[in-house]
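1. Prediction below, plus the sequence it came from.
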Amino acid sequence: MGIVTPFPAPQRPATQVGFERAELTRILDLYGRMVSAGHWRDYAMDLGRDAAVFAAFRRAAERPEFRIEKRPALRNRQGMWALINEAGMVLKRGHELPAVLAPVERRLMKLVAD
């Protein structure tokens, strides 16, 4: 008979970082208010192995105005949440989502007040 070649050993299943329901509700609530203010028009989500990213766009064909990133590997360091602007600069980093979203919330208040 022939030679039997064994299958490779099973590998660890690939893990994926995602948003919990309460986190996504908070982010989409902010997104909805920015849409109703006429500032944002589109969004995208990227759920990867290292991070989950929510990107908000002013128009569909451009760089996102803000990215909200969740990186669980940074949980014990600077915090797993980050708010990143269009140029790629980290505006706010922290352990709690509401504190990280505060600069966008303040901007929304200015937009509504105008």
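-> Looks like it arrived, so ask away. Fair warning: this is a prediction, and the values are worked out from it, not measured in the lab. Residues are numbered from 1 along each chain as shown.
2. can we go C-alpha only for contacts and neighbour counts from here?
-> Noted.
3. can you map out the strands along the protein?
-> Assigned by DSSP state E, the strands in the chain fall at 42-47, 52-57, 66-70, 81-85, 90-94.
4. mind putting those strands in JSON lines, mean neighbour count included?
-> Output for the strands of the chain, formatted as JSON lines (neighbours: other CA atoms under 10 Å):
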{"stretch": "strand 42-47", "mean neighbour count": "15"}
{"stretch": "strand 52-57", "mean neighbour count": "21"}
{"stretch": "strand 66-70", "mean neighbour count": "23"}
{"stretch": "strand 81-85", "mean neighbour count": "22"}
{"stretch": "strand 90-94", "mean neighbour count": "16"}
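5. another one to put next to it:
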Amino acid sequence: MHFQPTGSQPRAEQVAFDRRELGAILGLYGRFVAAGEWRDYGISHLRDVAVFAVFRRTAEHPIYRIEKRPKLRDKQGQYAVIGMDGQILKRGHDLKTVLRVLDRKLIRAIE
């Protein structure tokens, strides 16, 4: 039997990136920062989705969102990269494969 301390609410389950996923995302983020393309990020852990948002400047709309939606794991894949306009740039089951859509943009930015 599980007891809650008096006055506390049961904690709602949240979706979060694990250490391996954050390592892959932050590695990509660091390369874009070094290239001068990205300057800030934000992370949200919600009930149905975890979001890593990338910003060109602080206090603006994100230019990309990297999302993890476990409910889509058996369908299109739980990972997605979404552009500023809401368009899904890539979706899939493997995070590193999905992140490659942004790697191509970094190569173009450096050239």
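-> Good, I have the coordinates. Nothing here was measured: the structure is a model prediction, and the numbers come from that model.
6. Got a TM-score for the two of them?
-> Remark: TM-score between the superposed chains equals 0.88 [TM-score structural alignment, normalised by the length of structure 2]; 103 aligned residues with a CA RMSD of 1.2 Å.
7. tell me the centre residue of structure 1?
-> Structure 1 has Val53 as the residue nearest its centroid, 2.7 Å off, counting by CA atoms, centre = their mean.
8. That one against Lys70, yeah?
-> Yes. Between Val53 of structure 1 and Lys70 a contact is recorded at 6.4 Å, counting by CA atoms under 8 Å.
9. Give me the contact list for stretch 55-64 of structure 1.
-> 31, 39-45, 65-68, 85-86 (CA atoms under 8 Å, 6 or more residues apart in numbering).
10. give me that answer again for 6 Å
-> When contacts are defined by CA atoms under 6 Å, 6 or more residues apart in numbering, stretch 55-64 of structure 1 is touched by residues Trp40, Arg41, Asp42, Tyr43, Ala44, Glu65, Phe66, Arg67, Glu86.
11. how about the second one, what's its match in structure 2?
-> Just to be clear, that refers to Arg41 of structure 1. Correspondence of Arg41 of structure 1 to structure 2, assessed by TM-score structural alignment: Arg39.
12. Perfect, that will be all.
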